[in-house]
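> For reference, the sequence and a predicted model appear below.
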Amino acid sequence: MSPAKSPPSSNNDGRRGYLDWRVSKFIDLFIASNTYISSLDTGIGFVSGVIFAFAIIFGYKTIILVSQTINRKMKKDPNVEAYIKKYGSLAPKRYHSSDIKKMTNSFREKLGEGGFCSVYKGKLEDGRLVAVKVLKLDTIKGNGEEFINEVISISRTSHVNIVSLLGYCYTENRKALIFEFMPNGSLEKFIHKENVSTSGRLAWEKLQEIARGIARGLEYLHRGCNTRILHFDIKPHNILLDEDFCPKISDFGLAKPCPKESAISMVDARGTAGYIAPEVFCRNFGRVSHKSDVYSFGMMILEMVGGRKNIDIAADHSSEMYYPHWVYDRLQQGNNLGLHGVMTSQDNDIAKKMIIIGLWCIQTYPVHRPSMNEVLFMLEGSLDALKIPPKPFIYTPTRSPINLCTAPIL
């Protein structure tokens, strides 16, 4: 008699082996039942044997179905499971769906909502306030690449101007990210004229400090990390402000790790209309690189100065539709910049400096733009040291480009 087989360990890697062992045992029983049936005479014993055989077959099929279901679930989110296995204790804390419901008090206080997610105020067990970003399940593409991409990208960072990820939840019925709470919300509500009456206009010195903080955060992503991270969605809405108005870059859903000495092919380029660099939209303008984030930063700086969207199709005059061109012409001619809240010559110098830096950042070709290190140097320097750049070509995409171009990242 051959020795009895023992079942394999039932850890994650052995789950399939364990099921195969159970199926094998059912097959052995099925063969035994056939032998048993053949040895019976007609009558009740034979009927009992047939019923027993059918029970064995039904059990076998049930095990196969369970095995297939588990395998499908394991294949559904390979990126998430691979991430957890790779980073182990270094990964952010993983929460269950019930934990998310508890920390948000059953999603009582909504901080904001977008096309892809809703954000709720929450509190951890240690009393810390958090912002819980709950993704809308019908907007998640593929097997959660964007979600895990955001988790991985932020987990690699540690900087005062990058928002801190405190944990995440990834279950079949809920995907959520838990961030440190930013009491002053996004930069967007402090720079647009229509919001100033309710949120208050920031002083020009404070705007300059915020611009420097964002520049430091981007410079860190481009040079301070072991792997360069390209954000691809720098805009006022994605800059959060703490209680002291210290800016923190958030929303890494579109970010891409980019080895500093390697080229990456980027398909399905995305971003937000009005902030997308030309080369992200089409490779004819150049190669996608960290200079693409510089372009977005420049458009954001000009928006901070102008107090309006850079592209306004409802403007009274066609010359005012594209703000970078309008402000460039006034700057070059030495005319009044027509800015709100400029009270002193110091305010005027700060505004003018930010405009010149913004115009350098949005040069049409990446090679003509400064790096974020150079941008930071200009922001911390004097106005007299700056030269007015060439006028950038007009570039006004009306929508976010998706699948329009394939561009290599260098």
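That came through, no problem.
> hey, let's count contacts and neighbours off CA atoms from now on
Noted.
> Reduced to three states, what does the residue positioned nearest the centre of the chain come out as?
With distances taken as Cα atoms, centre = their mean, the chain has residue 253 as the residue nearest its mean C-alpha position (1.6 Å). In terms of secondary structure, residue 253 is coil; the call rests on DSSP: H, G, I helix; E, B strand; the rest coil.
> Quick check: closest non-adjacent residue to it.
residue 150 (4.8 Å; Cα to Cα, 6 or more residues apart in numbering).
> try this one side by side with the last:
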Amino acid sequence: MQQMIGPMRFAYTDIIAITSHFRDKLGQGGYGSVYKGVLLPGNLHIAVKMLTGSSSCNGDEFISEVSTIGRIHHVNVVHLVGFCSEEMRRALVYEFMPRGSLDKYIFSSEKTFSWDKLNEIALGIARGINYLHQGCEMQILHFDIKPHNILLDENFVPKVADFGLAKLYPRDKSFVPVSAARGTIGYIAPEMISRSFGVISSKSDVYSFGMLLLEMAGGRRNADPNAANSSQAYYPSRVYRELTRRETSEISDIADMHELEKKLCIVGLWCIQMRSCDRPTMSEVIEMLEGGTNELQVPPRPFFCDDEQFPGVESYNMPSDLTAISEEHEDDDDDESICLFESYQ
């Protein structure tokens, strides 16, 4: 019955009891601290984020928004169990993800997952994002898709987490105000920086997902400042060059590329097309990941893979609010990363 009507509301005294007086701290982020707890009866392990700072909405708005998020039930989206809103004390209670976040596995020096498992994880993430875009009463734009915000349960099933930057929009609303645009450097879609690339929309999440896919395929961050030479520093550019060398007589690493690795790369390159209208929807991404590699065509060259700069765009200086958000998330990345959830604003 509780799942049908939304998340449970806890008193602050309940939160203290659940966390054993905040004994087991999991991490610290820009929006607050996360503590492990146990919910009785049933000994359900949960993660409690105590929100800090002033909220942009009043208590009634906070409860309304949290209730909307709490009604989301999808195997690939982290479930909000409950919340606390008592005077200035606010908390979010989530299901606990014992395997932590995806980044600590894909950036490991050892190959943690097989290609089949990586493809399965990629599909799960895509289904979770697509559900947020299409399966809810209101369209939810995440605005911060990255490996750190993908959590894994005990069976390594991926779940989209961290709705701190998400916003609710009617699905027929094509225009999203620029004030809503947030994200992390390295995953932010071009239209978040300049409207000359298109309007901010669900395709902005598609771009971030594409950057995530390329990092999953490469087992490294897309931008590597420690690369031996500049041609190896930016992974999407390197992958695009390798994929397009098939039609030439040049010796290429493409022959050594696993079919599923190739699929993740091609789909990722489609997702990071510069103009939002050139990117697939998340439902189309799912079809591409479910299909065979031979059915996929290498997309046009993404701008970031070009040697020459895009005409009329001299630099990509982040707006101050985006930079601030990115810095807050960099603090999160240093944490244990078992359960770094951001508050739903």
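Structure received. Predicted model only: the values in this text are computed from it and were never measured.
> After superposing, what score do the chains get?
Taking TM-score structural alignment, normalised by the length of structure 2 as the basis, the two superposed chains have a TM-score of 0.81; 303 aligned residues with a Cα RMSD of 2.6 Å.
> follow-up on the earlier one: what does the residue nearest to the centre of structure 1 align to in structure 2?
If you follow residue 253 of structure 1 across to structure 2 using TM-score structural alignment, you land on residue 164.
> what about its match, distance to residue 143 of structure 2?
When Cα to Cα, to the nearest Å is applied, the distance between residue 164 of structure 2 and residue 143 of structure 2 equals 9 Å.
> Same check on residue 88 of structure 2?
In this view, residue 88 of structure 2 and residue 143 of structure 2 are 27 Å apart by Cα to Cα.
> and these two? which has more neighbours close in?
In this view residue 88 of structure 2 and residue 143 are compared by other Cα atoms under 10 Å, and residue 143 has more residues nearby, 30 against 14.
> Can you find the partner of the more buried one in structure 1?
Residue 143 of structure 2 is assigned residue 232 in structure 1 as its aligned equivalent, the criterion being TM-score structural alignment.
> how deep is the residue nearest to residue 253 of structure 1 tucked in, by neighbour count?
As a burial measure, the neighbour count of residue 150 of structure 1 was computed by other Cα under 10 Å and equals 19.
> cool, and residue 266 of structure 2?
24.
> Could you tell me how far it is located from residue 217 of structure 2?
In this structure, residue 266 of structure 2 lies at 10 Å from residue 217 of structure 2, with Cα to Cα as the measure.
> Residue 243 of structure 1 falls within a helix, correct?
No - residue assignment for residue 243 of structure 1, taken from three-state DSSP, gives coil, which places it outside any helix.
> residues contacting the equivalent of it over in structure 2?
The equivalent of residue 243 of structure 1 in structure 2 is residue 154 (alignment by TM-score structural alignment). For residue 154 of structure 2, the set of contacting residues under the criterion of Cα atoms under 8 Å, 6 or more residues apart in numbering consists of 97, 98, 99.
> Residue 153 of structure 1 and residue 311 of structure 1, how far apart?
Separation of residue 153 of structure 1 from residue 311 of structure 1 (Cα to Cα) stands at 30 Å.
> who's more crowded, the two?
For residue 153 of structure 1 and residue 311, the more surrounded residue by other Cα under 10 Å is residue 153, and the numbers stand at 22 against 19.
> thought the more buried one was touching residue 250?
No - Residue 153 of structure 1 lies out of contact with residue 250 (Cα atoms under 8 Å); the separation is 10.7 Å.
> who touches both of these two?
Between them, residue 153 of structure 1 and residue 250 share no contacting residue, judged by Cα under 8 Å, 6+ apart.
> ok, now which ones touch the closest residue in space to residue 262 of structure 2 that isn't next to it in sequence?
Closest residue in space to residue 262 of structure 2, ignoring its immediate chain neighbours: residue 293 at 7.3 Å, by Cα to Cα, 6+ apart. Residues near residue 293 of structure 2 by Cα under 8 Å, 6+ apart: 259, 260, 262, 263.
> residues in contact with the last one?
Looking back up the chat, that one is residue 263 of structure 2. Counting by Cα under 8 Å, 6+ apart, residue 263 of structure 2 makes contact with 289, 292, 293, 296.
> Between these, identify the one with the most neighbours.
Neighbour counts for these peak at residue 289, which has 20 neighbours (criterion: other Cα under 10 Å).
> ok so, going back, so who does the residue nearest to the centre of structure 1 touch?
Under the criterion of Cα under 8 Å, 6+ apart, the contact list for residue 253 of structure 1 reads 146, 147, 149, 150.
> Among the contacts of residue 293 of structure 2, which one sits closest to residue 230 of structure 2?
For those, the residue nearest residue 230 of structure 2 by Cα to Cα is residue 262; the value is 22.3 Å.
> part of a strand, is that closest one?
No - when the secondary structure is assigned by three-state DSSP, residue 262 of structure 2 falls in helix instead of a strand.
> Would you map the helices across the stretch 101-250 of structure 2?
If DSSP state H, counting those that start in this stretch is used as the criterion, the helices of the stretch 101-250 of structure 2 fall at 103-106, 115-130, 202-218, 230-233, 235-244.
> how would you label the equivalent of residue 178 of structure 1 over in structure 2: helix, strand or coil?
Correspondence of residue 178 of structure 1 to structure 2, assessed by TM-score structural alignment: residue 93. Judged by three-state DSSP, the three-state class of residue 93 of structure 2 is strand.
> how far away is residue 93 of structure 2 from residue 72 of structure 2?
Plainly put, residue 93 of structure 2 is 14 Å away from residue 72 of structure 2 if you go by Cα to Cα.
> quick one: the aligned residue in structure 1 for residue 223 of structure 2 from residue 320 of structure 1, how far?
When the structures are aligned by TM-score structural alignment, the residue of structure 1 matched to residue 223 of structure 2 is residue 311. According to Cα to Cα, residue 311 of structure 1 and residue 320 of structure 1 sit 9 Å apart.
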